[in-house]
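# sequence and computational prediction follow.
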Amino acid sequence: MSLTKDQKIATKQELAENLALTNLTIAEVAAELNTSEAKIERILNLKQNSLNDGWIFRNYLLKKVAEKGLEQVPFTALGGDYHDYWFLDAGIIDAGIIDAGILSKGNR
């Protein structure tokens, strides 16, 4: 699935706004998700190849915002039930395991 230019702009903004609501740094998020800051940056900028990773990050942010008792910024393109999307691996998303991808020194 591909997002339109407007959907990409909106999704990047929605990710960034929800991240800001958590008051967590990218380093803290990366540590909690057992990945690198570079990977989180790629997801925030929609440069990550795995579509599952974006949904895992989305779910993580929504959970963290809810834990703070704050109102979440709704996602427009990353909406609906990911279990219904054939192109996503719902089991991986449910497990919250960010794809390791191709690892190189300092690129996890």
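Received it, and whenever you're ready, just let me know what you need. Residues are numbered from 1 along each chain as shown.

# for the rest of this, base every contact and every neighbour count on C-alpha atoms.
OK.

# just checking, what packs against the host helix or strand of Trp55?
Taking DSSP states H and E as the criterion, Trp55 maps to helix 51-67. Applying 3 or more CA pairs under 8 Å, 6 or more residues apart in numbering; DSSP states H and E, we find helix 51-67 packed against helix 5-22, helix 37-44, helix 90-95.

# packed most tightly, which of those would that be?
Per residue and on average, the most neighbours among those fall to helix 37-44, with a mean of 19 (mean count of other CA atoms under 10 Å).

# how about residues contacting that one?
12, 15-16, 26-27, 29-30, 48, 53-54, 57, 107-108 (CA atoms under 8 Å, 6 or more residues apart in numbering).

# hang on, the earlier thing: for Ala66, find the nearest of the helices and strands packed on helix 51-67.
helix 5-22 (9.0 Å; CA to CA).

# take a look at this one as well, against the first:
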Amino acid sequence: MSLTIIERRNTKKELAANFNLAGVTLEQAAQDLATTPEHVEAVLQLQVDQIEEPWILRNYLNKQLAAQGKTPLPYSRLQGDPAEHWFLNTDLIAKGRLN
């Protein structure tokens, strides 16, 4: 998925807002996602090696929020089921790991 500059900016804001709403730390998210805090921060900034990584983080945050009885703030580009996007590796997303 190729994003424009504005779409990238909005997606970073949306991920950050849901990360803050979930109340998790970088360390907790890293442990849960089998990676490092630096990698989680990189994904929050959309500095990724695999285009699936923002989707993995989105799903993680959505699960954290649901467990707290909260509704995720809407995403402008990370919408719907990743399986609807032919270019995404849904097996990788389903693993729920950022490694």
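It's in. Treat the numbers as computed from the prediction; the structure is a model and nothing was measured.

# picking that back up, which of the contacts of helix 37-44 of structure 1 count as buried?
15, 26, 29-30, 48, 53-54, 57, 108 (16 or more other CA atoms under 10 Å).

# which of those residues lies closest to Met1 of structure 1?
Lowest distance from Met1 of structure 1 to these (CA to CA) belongs to Gly54, with 12.5 Å.

# okay, now Gly69 of structure 2: neighbour count?
9 (other CA atoms under 10 Å).

# go on, Asp81 of structure 1?
So Asp81 of structure 1, with other CA under 10 Å, has 8 neighbours.

# measure it to Asn18 of structure 1 for me?
19 Å (CA to CA, to the nearest Å).

# and Glu32 of structure 1, by the same measure?
Applying CA to CA to Glu32 of structure 1 and Asn18 of structure 1 gives a distance of 16 Å.

# so who does the residue nearest the centre of structure 2 touch?
Nearest to the geometric centre of structure 2 sits Leu57, at 2.4 Å (CA atoms, centre = their mean). By CA under 8 Å, 6+ apart, Leu57 of structure 2 lies in contact with 43, 96.

# which residue lines up with it in structure 1?
Mapped onto structure 1 by TM-score structural alignment, Leu57 of structure 2 lines up with Phe57.

# again, but for His39 of structure 2
With TM-score structural alignment as the criterion, His39 of structure 2 pairs with Lys39.

# which stretch of helix or strand covers the counterpart of Leu78 of structure 1 in structure 2?
Using TM-score structural alignment as the criterion, the counterpart of Leu78 of structure 1 in structure 2 is Leu78. Of the helices and strands defined by DSSP H and E, none includes Leu78 of structure 2.

# next up, the contacts around the nearest residue to Leu78 of structure 2 once chain neighbours are set aside.
Excluding the flanking residues, the one nearest Leu78 of structure 2 by CA to CA, 6 or more residues apart in numbering is Trp55, at 6.7 Å. Trp55 of structure 2 makes contact with 78, 82, 93, according to CA under 8 Å, 6+ apart.
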